[in-house]
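Chemist: what's the 3D shape of this:
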Amino acid sequence: MKDIILKAENISKQYRLGQVGTGTLSHDLNRWWHQIRGKENPYLKIGDVNDRSTKGTSDYVWALQDINFEVERGEILGIIGKNGAGKSTLLKILSRVTAPTTGNIKFGGRVASLLEVGTGFNGEMTGRENVYLNGAILGMTKKEIASKIDEIIAFSGCERYIDTPVKRYSSGMYVRLAFAVAAFLEPEILIVDEVLAVGDAEFQKKAIGKMQDISKQGGRTVLFVSHNMASIQKLCTKCILLQNGRFIMHGKTEDVINFYLSQSVLNDSEYLFNSKLPNTKIAYATKLNIEDIDGNLMNEIPIGKPWRVKIHFTVKEKIKNLIVALGISDVNEVPIRTSWSVPQDLGPGDYKASFVEEVVNFNSGQYKLIIGISRGLESIDYIDKDISLTISDIIHQQDDSVINTKSGLINNQMRIKVEKIV
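Modeler: Reported below is the predicted structural model:
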């Protein structure tokens, strides 16, 4: 028999855009009139899907819709998805900060939450006083809290400032103390949002180790939201994927992360150029794709995974010594690498230039791609705007034999292969 400590059934959350509260008086009266007649809230039948990038047709939006899952005692569950997927809304509902529009949640123990910097802290009170306050909220006696307070202070690394009002703490100190309180006061269920990203690398490592300890040794349950795929991969036993407020997948962490990374949004992995310009150039780029080595469009390229950039371009008349170049820079436009094709004489037609790298050897983060087409030293087409490359911090595992046989292909100036599209 499974030991289920948390069960969410048909959880949905609806918001009215641009309004505080439930909306207009007429809407409230309409809800009341349906309620006294024993009928369903009429506004549950309307509303747009929670896609932050598009303009909707309704004043109502579903931040979450029909979410069902269960968590076993001692499990560390990761919740992943893009910004606006509904992760934080779900955690607020699980933490009882806000109520669901429909559905219910069954708990098997006390819940402690760390949703944002300073959650549950009174800024006028000292760090020590806030420890006792949070413990009391969790239902612990003063004696129980006193037995843990030395460990909490030591773990947080804020001993020098523990008797100073927390309103004078930095955001990192806030998070350190808040996490220490949540972890050491022994809730059955610990809910942690992206807030750990505020801390430094040393604290993040300590926090992840502590969450592993309380799960394995204490048998307590952790729900963890993060955009750091490496942390999710290392910490979580199972994972949930949300997209636009909907439940997409629940399963083993590795399977869910791989599925998440393989999902392609066209605008993030395929870029179209020069579609509305008159054809005044003798050669110009028309499209760029970011792909994995099998040709699948990718939003994010994991460290260690083979990847490819394809540049489609058109040549209008015969041209000598044509060169296609691909530049990579960081978000501050500091150049990192430039690769190019050998000069070629090309006739009119459509072509593609492929850049292939067997293993990502960049640090994780955001990068910019730059396209250049030239005739010798003469620039013909140059595109340096809005082409982004995301390197994920999850580590892509490969067999040693694969890495060894391909290691000779890794270098800093890989040439681009040009082929005519038939």
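Chemist: please count neighbours and contacts with C-alpha atoms only from this point.
Modeler: Noted.
Chemist: now what about the host helix or strand of residue 380, what contacts it?
Modeler: Assignment of secondary structure by DSSP states H and E places residue 380 within strand 378-383. With C-alpha atoms under 8 Å, 6 or more residues apart in numbering as the test, strand 378-383 has contacts from 281-285, 370-374.
Chemist: distance of residue 10 from residue 228?
Modeler: 28 Å (C-alpha to C-alpha, to the nearest Å).
Chemist: whoops, I mixed them up, residue 77
Modeler: Taking C-alpha to C-alpha, one finds residue 77 at 14 Å from residue 228.
Chemist: look at the two and report which has more neighbours.
Modeler: residue 77 (26 against 15; other C-alpha atoms under 10 Å).
Chemist: what helix or strand is the more buried one on?
Modeler: Per DSSP H and E: residue 77 is located in strand 76-80.
Chemist: name the next helix or strand following that strand along the chain.
Modeler: Next element after strand 76-80 (DSSP H and E): helix 87-94.
Chemist: that following helix vs strand 76-80, what angle?
Modeler: Relative orientation of helix 87-94 and strand 76-80, computed by axes from the mean of the first three to the mean of the last three C-alpha atoms, to 10 degrees: 140 degrees.
Chemist: contacts for whichever helix or strand comes after helix 87-94, please.
Modeler: Next along the chain after helix 87-94, taking DSSP H and E as the criterion, comes strand 102-107. Applying C-alpha under 8 Å, 6+ apart, the external contacts of strand 102-107 come out as 5-13, 66, 94.
Chemist: ok, now with 6 Å
Modeler: Residues from elsewhere that reach strand 102-107 (C-alpha atoms under 6 Å, 6 or more residues apart in numbering): 5-12.
Chemist: which parts of that strand are buried?
Modeler: Going by neighbour count (16 or more other C-alpha atoms under 10 Å), the buried part of strand 102-107 is 103-105.
Chemist: looking at those residues, which is nearest residue 88?
Modeler: For the buried residues of strand 102-107, the residue nearest residue 88 by C-alpha to C-alpha is residue 105; the value is 16.0 Å.
Chemist: how close does that closest one get to residue 70?
Modeler: Per C-alpha to C-alpha, residue 105 is found 10 Å from residue 70.
Chemist: now the other sequence, so there's something to compare against:
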Amino acid sequence: MTVIEAENISKKYIIDHIKSNAKASTLREVVTDKLKNIFNKKTEEQVSHEEFWALKNVSFNIEQGDRVGIIGSNGAGKSTMLKILSRITEPTEGKIKIKGRVASLLEVGTGFHPELSGRENIYLNGSILGMKREEIKNHFDAIVDFAGVEKFLDTPVKRYSSGMYVRLGFAISAHLEPEILIVDEVLAVGDAEFQRKCLGKMKDASTSGRTILFVSHNLTAVQGLCNKSMYMQKGKLLEMGETNQVLATYLSHVQKTDLESSWTKPEEAPGNDKVRLKKVKLTPDYQGNLKHIDVRTSFKIQIEFWNMVDNINANISLHLNSLTGECIFNIGTPSLALRKGVIYAECEIPSDFMNDGSYSISLMIVQDKSIVIHNFGEVLVFEIEDYREGTAWYGKWPGYIRPKINFPISQLELENVS
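Modeler: Presented below is the predicted three-dimensional model:
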């Protein structure tokens, strides 16, 4: 039975660009500009409008009991699609039919009232899902046990950590037995043990006929959970079908060497009102006449960003990830007192360290070593080729790293062995 039917779904947003001859540089100028914006009506010459289609003509059917993974790079339209399916926003064009009760876990704290306790929010969320009080009561102990928040059950959730938020939110959504469960990348906030519990719970839910929609950059999790997948790119559905086939198509599209991403103007670059990414460049030290990176190649990662906040202590956190979503390692610069302007950082990854495979680089700009100013996901994608000598074995070398470490072997004594 078809439980979700989408027909030519499109979602349009209007982006306003305010033209200004000069940027405010002092607090006084910022306040003055804000007051002008409130009391003075802008003319059409001051504001330009840009149409942005987050989704364009997306159609699909999902059957009861399907476990559907939704994959694609950042900006592909995955989260917008889930918001439409969850009735959080309406499509600009097209129509969608859903049969059954939907529970969504899209971002930390969705559906929670911050002033209410964990106990009260369990009953609130259950009521939103259409559950009777007796039904919620029957599942209450299982929800609390799964979330592991028993000690904080009567504490207002505004005092919960992001991990506690996610654990409780997922426990409510999974245990109150919706016919359709929608889960976004928010599970990445939880620890590894909780993620395993969530994936196991979703598998159990699907065996009872419930439908799962799961957005994740972790392709291993998608492969292990989902029998079908959707590959989205720039607001369009490129392929939907059996998970292994869709993953193969996705990887064939992204497994390419892309050694530089750069922007010439801050207003066109990714980021926010505090930081904008200017350039990320990977510079290999190629071996001889080679023009590709292999396991012997060292390479530098060079980063530039516009800092638009004066007198701020910040550092860069760099994540090197596999294309299936695992973080291979995370390194950070020292925290530095920064002024407005262009900030530069550089690190070198040594030769004979990374294994062959496809990788991506993500960056975070962090304030005071704890507050994420902005997260730049998958700013570069590149590939490392294999190279071996002095061996007759050419199977896949296991692991993500392949360090060349001194590991001597020697003969200690001679002995006759019969």
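Chemist: next, the TM-score between them, please.
Modeler: After superposition, the two chains reach a TM-score of 0.61 (TM-score structural alignment, normalised by the length of structure 2), with 290 aligned residues with a C-alpha RMSD of 4.0 Å.
Chemist: circling back: so which elements touch the strand holding residue 77 of structure 1?
Modeler: strand 221-225, strand 238-243 (3 or more C-alpha pairs under 6 Å, 6 or more residues apart in numbering; DSSP states H and E).
Chemist: let's go with 10 Å and repeat that
Modeler: Judged by 3 or more C-alpha pairs under 10 Å, 6 or more residues apart in numbering; DSSP states H and E, strand 76-80 of structure 1 is in contact with helix 87-94, strand 189-192, helix 201-216, strand 221-225, helix 229-235, strand 238-243, strand 246-252, helix 253-262.
Chemist: so it matches what in structure 2?
Modeler: Counting by TM-score structural alignment, strand 76-80 of structure 1 lines up with residues 67-71 of structure 2.
Chemist: then stretch 202-210 of structure 1?
Modeler: Under TM-score structural alignment, stretch 202-210 of structure 1 corresponds to residues 193-201 of structure 2.
Chemist: list the buried residues of that stretch.
Modeler: 194-195, 198-199, 201.
Chemist: how close does the strand holding residue 77 of structure 1 sit to structure 2?
Modeler: Compared with structure 2 after the fit, strand 76-80 of structure 1 shows a mean deviation of 0.4 Å (mean C-alpha distance after the TM-score superposition for structure 1).
Chemist: of the buried residues of stretch 193-201 of structure 2, closest to residue 275 of structure 2?
Modeler: Closest to residue 275 of structure 2, out of all of these and judged by C-alpha to C-alpha, is residue 195, at 31.3 Å.
Chemist: for the closest residue to that closest one other than its chain neighbours, give its distance to residue 171 of structure 2.
Modeler: Distances taken as C-alpha to C-alpha, 6 or more residues apart in numbering place residue 187 nearest to residue 195 of structure 2, at 6.6 Å, with adjacent residues excluded. Shown here: residue 187 of structure 2 relative to residue 171 of structure 2, a distance of 12 Å by C-alpha to C-alpha.
Chemist: what touches both of the two?
Modeler: residue 198 (C-alpha atoms under 10 Å, 6 or more residues apart in numbering).
Chemist: what about these two, which has more around it?
Modeler: When residue 187 of structure 2 and residue 171 are compared for neighbours, residue 187 comes out ahead with 24 against 21, by other C-alpha under 10 Å.
Chemist: helices of structure 1, start to end?
Modeler: Taking DSSP state H as the criterion, structure 1 carries its helices at 25-36, 87-94, 127-137, 142-156, 171-184, 201-216, 229-235, 253-262, 266-269, 400-406.
Chemist: for those, give me CSV that also has distance to residue 312 of structure 1.
Modeler: Formatted as CSV, those follow (distance: least, C-alpha to C-alpha, whole Å):
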stretch, distance to residue 312 of structure 1
helix 25-36, 53
helix 87-94, 37
helix 127-137, 59
helix 142-156, 53
helix 171-184, 46
helix 201-216, 41
helix 229-235, 32
helix 253-262, 22
helix 266-269, 14
helix 400-406, 26
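Chemist: wait, which of the ones you listed is closest to residue 413 of structure 1?
Modeler: helix 400-406 (15.7 Å).
Chemist: so how far is that closest one off the chain centroid?
Modeler: Here helix 400-406 of structure 1 is found 30 Å from its chain centre; the criterion is C-alpha atoms, centre = their mean, to the nearest Å.
Chemist: what do you get for stretch 188-199 of structure 1?
Modeler: With C-alpha atoms, centre = their mean, you get 14 Å for stretch 188-199 of structure 1.
Chemist: how long is that stretch end to end?
Modeler: 24 Å.
Chemist: just stretch 390-406 of structure 1 next, same as before
Modeler: End to end - C-alpha to C-alpha - stretch 390-406 of structure 1 spans 23 Å.
Chemist: for stretch 67-84 of structure 1, same thing?
Modeler: By C-alpha to C-alpha, the extent of stretch 67-84 of structure 1 from end to end equals 15 Å.
Chemist: next up, the contacts around the residue nearest to residue 392 of structure 1 when sequence neighbours are not counted.
Modeler: Sequence neighbours aside, residue 302 is the residue nearest to residue 392 of structure 1 in space, at 4.6 Å (criterion: C-alpha to C-alpha, 6+ apart). Contacts for residue 302 of structure 1 (C-alpha under 10 Å, 6+ apart) come out as 229-230, 258, 261, 292, 359-362, 364, 390-397.
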